[in-house]
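A.B. asks: I'd like to go over a predicted model; first the sequence, then the structure.
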Amino acid sequence: MDLPPVGLGTMGIDDPDAVATALAAGYRHLDTARIYENEAVVGEGLAAGLDRAVGAADRDLDREDVTVATKLWIDDLAADTVAPAARESADRLGVDALDLLYVHRPRGDYDPEATLPALDRLVDEGFVRNLGVSNFEIADLDRAIEVIGRPPAAHQTELHPLFFRPDLLDHAREHGYPVVAYSPLAGGRVREVEPVAEAAEAHETTAEAVAIAWATAKEPVVAIPKASTEEHLRANLAAADLELTDAEVAAIDAVEREEELFPA
């Protein structure tokens, strides 16, 4: 998939206006999940954002311009529950089709031989435009490729200066799909990472901007930080344009990574 460098992570967002404001600021990738219990909020924000753009000379925005992604939780993954769960998500989001649908985790009812073909049938029907996976290990990724006969459209995984899996990026490069980095700000802890703070001081910016720039500079990574105020939304979007030096990137790469926020 051709995803923008920075999208909007919506876990914890309960105000549709935050989503509408993000769209007005230039976001074109919205990420949610059934387990977040806010698909309806995201859908309301999407509709409001599209309405605001109608007739606005400086905001030309159509539904087709926005990638709307959601994820099926581990109890949605049996072959006979995949389609009903996906349609319920689409109804809550207020969309006719899901642009990107993920397996949230390869756990619970997940069975690659049953779950993935059920999802792929939704792709064949045109109801799901792209099939993604999330929180997969290399073996899970390889098995998924074997079952569906192609790489996933995207792999979403936790990635930030305190948790980084180079092997997952290598796999994505080898097979030609993007890595979608969630929690790129490590829940705010990036401010405590010394080389991140030093780079922020050198560039007269924030640690959050440095963390996003560090992540999105790593092909083929795109990031989905959460933000709800216009100031933070615009700052996160602009962070992808920040160019770190090779030395700064190397220093962040060398951080001892011990802080996985969402272990399996």
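C.D. replies: Cool, the structure landed. On a predicted model such as this, the values are computed, not experimentally measured, just so you know.
A.B. asks: rest of the way, CA atoms for contacts and neighbours
C.D. replies: Fine.
A.B. asks: what's near enough to touch the nearest residue in space to Glu260 that is not next to it in sequence?
C.D. replies: Excluding the flanking residues, the one nearest Glu260 by Cα to Cα, 6 or more residues apart in numbering is Phe163, at 5.7 Å. Going by Cα atoms under 8 Å, 6 or more residues apart in numbering, Phe163 touches 257-260.
A.B. asks: Test my guess that Thr32 contacts Thr67.
C.D. replies: No: between Thr32 and Thr67 there is no contact under Cα atoms under 8 Å: 11.1 Å.
A.B. asks: Looking at these two, which has the bigger crowd around it?
C.D. replies: Thr32 (25 against 21; other Cα atoms under 10 Å).
A.B. asks: Included below, for side-by-side comparison, is a second structure:
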Amino acid sequence: MFDREAYRLGFGTYSLTGEDGIDALATAIDSGYRHLDTARLYGNETEVGTAIETAAVDRDDLFVATKIAHFEEPEKTPEYVRNGVEESLSRLGVDTIDLLYHHWPRGDDEIETVLPVFNELVEAGHVEHVGVSNYTPSDLELADDLLEPSLYAAQAEMHPFLPQDDLRAAVRDRDAYFVAYSPIAQGDVFDAPAISAVADKHDVNEAVVSLAWLLSKDGVVPIPRSETSDHIRSNRDALDVELDDDDIERIDGIDRRLRCEDPSWMEWE
């Protein structure tokens, strides 16, 4: 479904809560975003559900993704996953979650508990597609053995300071999409001379260039997040920016490396 133009640039919702969150979501939908990304951990599935219910577009035209993190449950039971997804369906006000991610895995045991339940949820019609979030290439290999439906998407941090070449290759080998969160490196792209030069060339801002660079990569779907109406709207300009080979080479050549989300317990490969 990400092949549809409206889903190529998603809208991230981390920390968008309360009336301000609902307003931001309404602006996003009104601006043309149709792919909405939330998570149980964000505490805003109810706000996303309100935006879906009040949107002037049909539910079938929206692609709704959420995530469940199993580390919240001390005993790591399959029932926690089933109950959590039921609660997400209720808060979102939908019959089916278009894309359900396993969020922030903490070890093989957790993955081996969660993913078989995802198979059940797809079979029951509660979930359309299955994804994983913050999986390493080794985690993806384990998922291959556990998932019955094909992996639809793997979500991880990606931006010009974290190009994720190895992980993207692993995801691409599985014919899955790479969904890029923190696509403007939480604002750090505004301080990169190479990105600023490309932005000046195309008469757009650095955030738009970063998003256009991500969109130029095969199978990558960025999900920018903003609560500012002007930024929500302007980010969509990335869909109309055609970076040439020199632009892409210039950004690819940035040697700074930055990981914005790096919990101490996570072991990256």
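C.D. replies: Happy to help now that I have it. Everything numeric here is computed off the predicted structure, so don't read it as measured data.
A.B. asks: hmm, back to that, and of the contacts of Phe163 of structure 1, the nearest to Asp140 of structure 1?
C.D. replies: Proximity of these to Asp140 of structure 1 (Cα to Cα) peaks at Glu260, which lies at 19.1 Å.
A.B. asks: still on that earlier bit, Throw the contacts of Phe163 of structure 1 into a markdown table and include secondary structure and distance to Glu39 of structure 1, thanks.
C.D. replies: Below are the contacts of Phe163 of structure 1 laid out as a markdown table (DSSP: H, G, I helix; E, B strand; the rest coil; distance: Cα to Cα, whole Å):
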| residue | secondary structure | distance to Glu39 of structure 1 |
| --- | --- | --- |
| Arg257 | coil | 32 |
| Glu258 | coil | 31 |
| Glu259 | coil | 28 |
| Glu260 | coil | 25 |
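A.B. asks: so which of those hold up in structure 2?
C.D. replies: Retained in structure 2 (both residues aligned by TM-score structural alignment, their matches' Cα atoms under 8 Å) from these: 258-260.
A.B. asks: residues of stretch 164-184 of structure 2 that come out buried?
C.D. replies: Using 16 or more other Cα atoms under 10 Å as the test for burial, stretch 164-184 of structure 2 gives 164, 167-168, 170-172, 174, 176-184.
A.B. asks: scratch that, stretch 25-40 of structure 2 is what I was asking about
C.D. replies: 25-29, 32-40.
A.B. asks: Determine the number of other residues adjacent to Asp98 of structure 2.
C.D. replies: Asp98 of structure 2: 19 neighbours (other Cα under 10 Å).
A.B. asks: Which secondary structure element is home to it?
C.D. replies: strand 97-103 (DSSP states H and E).
A.B. asks: ranges for the helices of the stretch 151-264 of structure 1?
C.D. replies: Using DSSP state H, counting those that start in this stretch, the helices found in the stretch 151-264 of structure 1 span residues 166-175, 194-202, 207-216, 230-239, 246-253.
A.B. asks: which of those sits most buried?
C.D. replies: helix 207-216 (a mean of 27; mean count of other Cα atoms under 10 Å).
A.B. asks: who touches it?
C.D. replies: By Cα under 8 Å, 6+ apart, helix 207-216 of structure 1 touches 5-6, 159-161, 181, 184-185, 188, 190-191, 196-197, 199-200, 221-223, 235-236, 238-244, 249, 252.
A.B. asks: Quick check: the corresponding residue of structure 1 for Pro160 of structure 2 vs Asp170 of structure 1, distance?
C.D. replies: Taking TM-score structural alignment for the superposition, Pro160 of structure 2 sits opposite Pro161 in structure 1. Going from Pro161 of structure 1 to Asp170 of structure 1 by Cα to Cα, to the nearest Å gives 17 Å.
A.B. asks: what's the answer for Glu113 of structure 1, then?
C.D. replies: In terms of Cα to Cα, Glu113 of structure 1 sits 25 Å off from Asp170 of structure 1.
A.B. asks: same thing with Ala240 of structure 1?
C.D. replies: 21 Å.
A.B. asks: same deal with Gly94 of structure 1?
C.D. replies: Gly94 of structure 1 is 36 Å from Asp170 of structure 1, by Cα to Cα.
A.B. asks: Repeat that for Val190 of structure 1.
C.D. replies: Distance from Val190 of structure 1 to Asp170 of structure 1, by Cα to Cα: 24 Å.
A.B. asks: now Tyr27 of structure 1
C.D. replies: 27 Å.
A.B. asks: next one: Glu230 of structure 1
C.D. replies: 35 Å.
A.B. asks: repeat for Leu93 of structure 1
C.D. replies: 33 Å.
A.B. asks: That concludes my questions; thank you for your assistance.
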